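[1] all I have is the shape, not the residue letters:
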């Protein structure tokens, strides 16, 4: 019987770089969730209520986190190299679009800007792990690199 890392789901069968990607990516996501919970009133403030409202903002956040966890799952658990590149493009565009806003807002809300910057750094570190040799080979092979033959132990 041959068990692939995707069937087993055991972290020991995935490369260390993929596990590190997962830790940094989910860590950045957790910080973002806490930050948005603390700043939810600012997200649906009076100037934004007319456009989306609280329910609309909750839907947008749910879709955003749904995509975040879908990317995590497809990369870290299903070994999708295509999803890796989609995540790279989205992250780079996010950094490019957000840096000017952080610089402008940094003068008025330095703490918020520093935390958002920390999240981007964690995301970039997570993505860097996807380009390490063990992760790149694992993603190219769609998680089949290093298949374990468990019949040898019978």
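    Good, I have the coordinates. Everything numeric here is computed off the predicted structure, so don't read it as measured data. Residues are numbered from 1 along each chain as shown.
[2] from now on I want contacts and neighbour counts done on CA atoms only, so please keep to that.
    OK.
[3] check for me that residue 108 belongs to a strand.
    No. Secondary structure assignment places residue 108 outside any strand; it is coil (DSSP: H, G, I helix; E, B strand; the rest coil).
[4] in contact with the residue most central in space within the chain, which residues?
    By C-alpha atoms, centre = their mean, the chain has its centre lying nearest to residue 25, at 4.1 Å. Residue 25 is in contact with 72, 122, 123, 126, counting by C-alpha atoms under 8 Å, 6 or more residues apart in numbering.
[5] can you lay out those as JSON lines showing distance to residue 78?
    Putting the contacts of residue 25 into JSON lines (distance: C-alpha to C-alpha, whole Å) gives the following:
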{"residue": "72", "distance to residue 78": "9"}
{"residue": "122", "distance to residue 78": "22"}
{"residue": "123", "distance to residue 78": "19"}
{"residue": "126", "distance to residue 78": "17"}
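[6] putting a second one here so we can go through both:
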């Protein structure tokens, strides 16, 4: 089956969110490393940041593959749950931004990453995406 337009759009939004997320991580890396190093209990755990980044990349690429290239309903729902959780992060970031306790650019970038991710997840519920995932269309889904 040829990939439907909503899956192509999903892939564009998802990969855009992924790449901008990597940029955001790179921009905040030194600050997070300094926070980790400043905590005496966590000072010896500098390896955890690159390990977490690698795990995150593996999860993201796996979810991309099983949604955009080899459809899996389970992956679709994992992306959906992550998108819902990212909305909580948007609310937290906007609250922190309003209080003036966080850097403007990094926070706005994090919000953009989350909104792109949510927009991508919405594409997974379009009628042509339901066919991609092998879900039975209902009468309302047939255009």
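    That came through fine. Quick caveat, the model's predicted, so the values are computed rather than measured.
[7] returning to that earlier point: report the secondary structure state of the residue nearest to the centre of structure 1.
    helix.
[8] would you mark the buried spots in stretch 45-64 of structure 2?
    Within stretch 45-64 of structure 2, the residues scored as buried using 16 or more other C-alpha atoms under 10 Å are 63, 64.
[9] just tell me the aligned range of that stretch in structure 1.
    Under TM-score structural alignment, stretch 45-64 of structure 2 corresponds to residues 53-72 of structure 1.
[10] and that stretch against structure 2, how far off on average?
    Once fitted to structure 2, stretch 53-72 of structure 1 is off its aligned match by 0.9 Å on average (mean C-alpha distance after the TM-score superposition for structure 1).
[11] give me the contacts around that stretch.
    Under C-alpha under 8 Å, 6+ apart, the answer for stretch 53-72 of structure 1 is 22, 25, 26, 29, 43, 44, 83, 84, 87.
[12] what about the last one, which helix or strand?
    When you say that, I think you mean residue 87 of structure 1. Secondary structure assigned from DSSP states H and E places residue 87 of structure 1 in helix 81-106.
[13] one more: residue 113 of structure 1?
    Per DSSP H and E: helix 110-130 holds residue 113 of structure 1.
[14] that helix vs structure 2 - mean distance after superposition?
    Averaged out, helix 110-130 of structure 1 is 1.0 Å away (mean C-alpha distance after the TM-score superposition for structure 1).
[15] run a quick neighbour tally on whichever residue in structure 1 pairs up with residue 18 of structure 2.
    In structure 1, residue 18 of structure 2 lines up with residue 29, judged by TM-score structural alignment. Here the count is done by other C-alpha atoms under 10 Å, and residue 29 of structure 1 has 18 residues near it.
[16] what do you get for the one 4 residues further on?
    Residues lying near residue 33 of structure 1 (other C-alpha under 10 Å) number 14.
[17] tell me the SS of it?
    Classified using three-state DSSP, residue 33 of structure 1 is helix.
[18] OK, contacts around it?
    Per C-alpha under 8 Å, 6+ apart, neighbours of residue 33 of structure 1: none.
[19] what's the neighbour count on the aligned partner of residue 81 of structure 2 in structure 1?
    Aligned by TM-score structural alignment, residue 81 of structure 2 pairs with residue 89 of structure 1. Neighbour count for residue 89 of structure 1, taken as other C-alpha under 10 Å: 12.
[20] ditto for the one 3 residues further on
    Counted with other C-alpha under 10 Å, residues neighbouring residue 92 of structure 1 total 14.
[21] and it, how far is that from residue 69 of structure 1?
    From residue 92 of structure 1 across to residue 69 of structure 1, the span is 18 Å (C-alpha to C-alpha, to the nearest Å).
[22] which non-adjacent residue is nearest the counterpart of residue 124 of structure 1 in structure 2?
    In structure 2, the residue equivalent to residue 124 of structure 1 is residue 118, according to TM-score structural alignment. Spatially, and ignoring its direct neighbours in sequence, residue 118 of structure 2 is nearest to residue 83 (5.0 Å; C-alpha to C-alpha, 6 or more residues apart in numbering).
[23] what's near enough to touch the one you found?
    114, 117, 118, 121.
[24] let's have these in JSON lines, adding distance to residue 54 of structure 2.
    Below are the contacts of residue 83 of structure 2 laid out as JSON lines (distance: C-alpha to C-alpha, whole Å):
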{"residue": "114", "distance to residue 54 of structure 2": "19"}
{"residue": "117", "distance to residue 54 of structure 2": "19"}
{"residue": "118", "distance to residue 54 of structure 2": "22"}
{"residue": "121", "distance to residue 54 of structure 2": "22"}
